[in-house]
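Take this sequence and fold it.
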Amino acid sequence: MATVSLTGASKEDAATVFSVLRTAFPTDRPADDLPQEQPGGQDLVWTAEFEPTQEWIPTDPIPLEGPVSATLQGGYAAVDQLREALGAAFTVEEQGAVSGDQEQEVDLLLRTKRS
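The predicted model follows:
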């Protein structure tokens, strides 16, 4: 199991990123559970858990309205599989990483892929 947290994104972009991951891997969220904005103008963080598997269906590139910050947390293999799935749909730029004994945390910036 790995956790994906999204910040700096519109609810539509958050839904797009989670949809890509939901297509590739089982998740703790039902398919109709879409990100919702909360009143108050505070910075939002959307979070979901995914169970990366060796076999996943790659997605074609999908446009985003703007850049999305994503933090992936989990075991090394799980984080690598999530990053690979995101890389099929978006341009992925690593912003930083923290490695532990059994798990890692990786900060990514996702953008629309340019042809």
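
make it CA atoms for all contacts and neighbour counts henceforth
Will do.

Can you tell me how far residue 106 is from residue 38?
To residue 38, residue 106 is 26 Å away according to C-alpha to C-alpha, to the nearest Å.

Between those two, which has more neighbouring residues?
residue 106 (19 against 9; other C-alpha atoms under 10 Å).

next up, for comparison:
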Amino acid sequence: MTLPSLPVSQVEVVLCDCSAQDAERVFACLRTHFETDRSPDDPPHETGTDRPTMWTGMYDTAAAVAAGAGEHPEPPSAPVTVEVQGSPPAVRLLREALEEAYSVSQVGVDAGDQEVQLQLRVEGREGRG
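The predicted structure follows:
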């Protein structure tokens, strides 16, 4: 069984191990670079349960947006685990967008012929925010 692959410019982003507020900060940063299915009018919210919460979004790296260029997004209050999946060029562009605003470290990778999945740790930079 083969799973359908994402369009070459699309990246799926999954945020976990963070608060809803920090998830929105990361999503807001990415919205300043790429078109997304995540509306700023529908921010992540806490579920009120003790179960782990994950937030997802799709970003089109071929559909760059000019809004927010040069802005410094608010840093997360704690490190955020960001899992990204897509074609290598699209994942690279999305990672570069995160690196413009935050300190980003790679903590895992799973690469195939057509897609790559990275696990990143995103934190605020020292001296900013």
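
What's the TM-score once they're superposed?
Here the TM-score for the pair of chains, by TM-score structural alignment, normalised by the length of structure 1, is 0.92; 115 aligned residues with a C-alpha RMSD of 1.6 Å.

Going along the chain, name the helices of structure 1.
11-24, 76-89 (DSSP state H).

what stretch of structure 2 does the first one fall on?
Think helix 11-24 of structure 1. Counting by TM-score structural alignment, helix 11-24 of structure 1 lines up with residues 20-33 of structure 2.

and for that stretch, what are the contacting residues?
Residues from elsewhere that reach stretch 20-33 of structure 2 (C-alpha atoms under 8 Å, 6 or more residues apart in numbering): 15-16, 38, 40, 43-46, 55, 57, 59, 64-69, 73-78, 80, 94, 97-98, 101.

what comes up buried for stretch 86-96 of structure 1?
86, 87, 88, 89, 90, 91, 92 (16 or more other C-alpha atoms under 10 Å).

Mind telling me what residue 78 of structure 2 corresponds to in structure 1?
Using TM-score structural alignment, residue 78 of structure 2 sits opposite residue 66 in structure 1.

and the nearest residue to its match once chain neighbours are set aside, how far is that from residue 60 of structure 1?
Nearest residue to residue 66 of structure 1 in three dimensions, chain neighbours excluded: residue 111, at 6.7 Å (C-alpha to C-alpha, 6 or more residues apart in numbering). Using C-alpha to C-alpha, residue 111 of structure 1 is found at 14 Å from residue 60 of structure 1.

Compare neighbour counts for the two and give me the winner.
More crowded of residue 111 of structure 1 and residue 60, by other C-alpha under 10 Å: residue 111, with 20 against 12.

What residue in structure 2 is paired with that one?
Using TM-score structural alignment, residue 111 of structure 1 pairs with residue 123 in structure 2.

For that match, which residues are in contact?
Going by C-alpha under 8 Å, 6+ apart, the list of residues near residue 123 of structure 2 reads 75, 76, 78, 79, 80, 102, 103, 104.

ok, now residue 13 of structure 2?
Counted by C-alpha under 8 Å, 6+ apart, residue 13 of structure 2 has contacts 56, 57, 58, 59, 82, 83, 84, 85.

same deal with residue 110 of structure 1?
If you count contacts by C-alpha under 8 Å, 6+ apart, then residue 110 of structure 1 has 67, 68, 69, 70, 90, 91, 92, 93 around it.

now structure 2: which of those match?
Shared contacts between this structure and structure 2 among those (both residues aligned by TM-score structural alignment, their matches' C-alpha atoms under 8 Å) comprise 67, 68, 69, 70, 90, 91, 92, 93.

Adding distance to residue 17 of structure 1, write those residues out as JSON lines.
JSON lines is the format used below for these (distance: C-alpha to C-alpha, whole Å):
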{"residue": "67", "distance to residue 17 of structure 1": "11"}
{"residue": "68", "distance to residue 17 of structure 1": "9"}
{"residue": "69", "distance to residue 17 of structure 1": "11"}
{"residue": "70", "distance to residue 17 of structure 1": "9"}
{"residue": "90", "distance to residue 17 of structure 1": "9"}
{"residue": "91", "distance to residue 17 of structure 1": "12"}
{"residue": "92", "distance to residue 17 of structure 1": "12"}
{"residue": "93", "distance to residue 17 of structure 1": "15"}
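
Cool, thanks, talk later.
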